[in-house]
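[1] give me the fold of what follows.
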Amino acid sequence: MSLPKIDEIKALNKVDLENEILNIKKELFKLRFYRKTKQSFKSHQFKHQKHRLAQLLMIQKNN
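    Presented below is the predicted three-dimensional model:
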């Protein structure tokens, strides 16, 4: 799985951008929860979700 592309984010409107940020934050919370409770999860998802969140926040800041 490759890292998310920023071109997809640039096409989002303000409401979709905010919803996507909330979804990514929820997903990161779930991943941290899985790690702490020693449940199985794909550890590479941390990198992908954090990268995606940084992209979203950068685009939100510039708008």
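[2] can we go C-alpha only for contacts and neighbour counts from here?
    Noted.
[3] helices or strands next to the helix or strand containing Asn19 in the packing?
    Element membership of Asn19, judged by DSSP states H and E, is helix 14-36. Packed against helix 14-36, as judged by 3 or more Cα pairs under 8 Å, 6 or more residues apart in numbering; DSSP states H and E, are the following elements: helix 44-62.
[4] and this one, please, so the two structures can be compared:
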Amino acid sequence: MKASDLNAKDVNSLNNELSELLKAQFKLRMQKGTQQLSDTSQLGKVKRDIARVKTVIAQKASQK
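    The predicted model follows:
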């Protein structure tokens, strides 16, 4: 996910994207806790995507 792609979206779709990413992060954490997660790098990727979405939301809020 690129920040330029996120900049093209409106705030409502960004909030939906954030919600989906938080759900995905929760599922990955549960899989890690039960030793079912084989690729632990997914956790970091989702975490960075969440940070990107939050950053773009904050930038759009400060522009208003």
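[5] equivalent range in structure 2 for the helix holding Asn19 of structure 1?
    Using TM-score structural alignment, the residues of structure 2 aligned to helix 14-36 of structure 1 are 11-33.
[6] buried ones in that stretch?
    Buried residues in stretch 11-33 of structure 2, counted by 16 or more other Cα atoms under 10 Å: 11, 14, 17-18, 21-22, 24-25, 28-29.
[7] tell me the one of those nearest Ala3 of structure 2?
    Looking at those and their distance to Ala3 of structure 2, the nearest is Leu14, at 11.3 Å (Cα to Cα).
[8] who's in contact with that closest one?
    If a contact means Cα atoms under 8 Å, 6 or more residues apart in numbering, then Leu14 of structure 2 has 6, 53, 57 as its contacts.
[9] measure it to Ala8 of structure 2 for me?
    Counting by Cα to Cα, to the nearest Å, the separation of Leu14 of structure 2 from Ala8 of structure 2 is 10 Å.
[10] same question, Gly44 of structure 2
    Distance from Gly44 of structure 2 to Ala8 of structure 2, counting by Cα to Cα: 24 Å.
[11] same deal with Lys54 of structure 2?
    Lys54 of structure 2 sits 14 Å away from Ala8 of structure 2, going by Cα to Cα.
[12] neighbour count for these two, which is higher?
    In terms of neighbours (other Cα atoms under 10 Å), Lys54 is the more surrounded of Lys54 of structure 2 and Ala8; the figures are 16 against 10.
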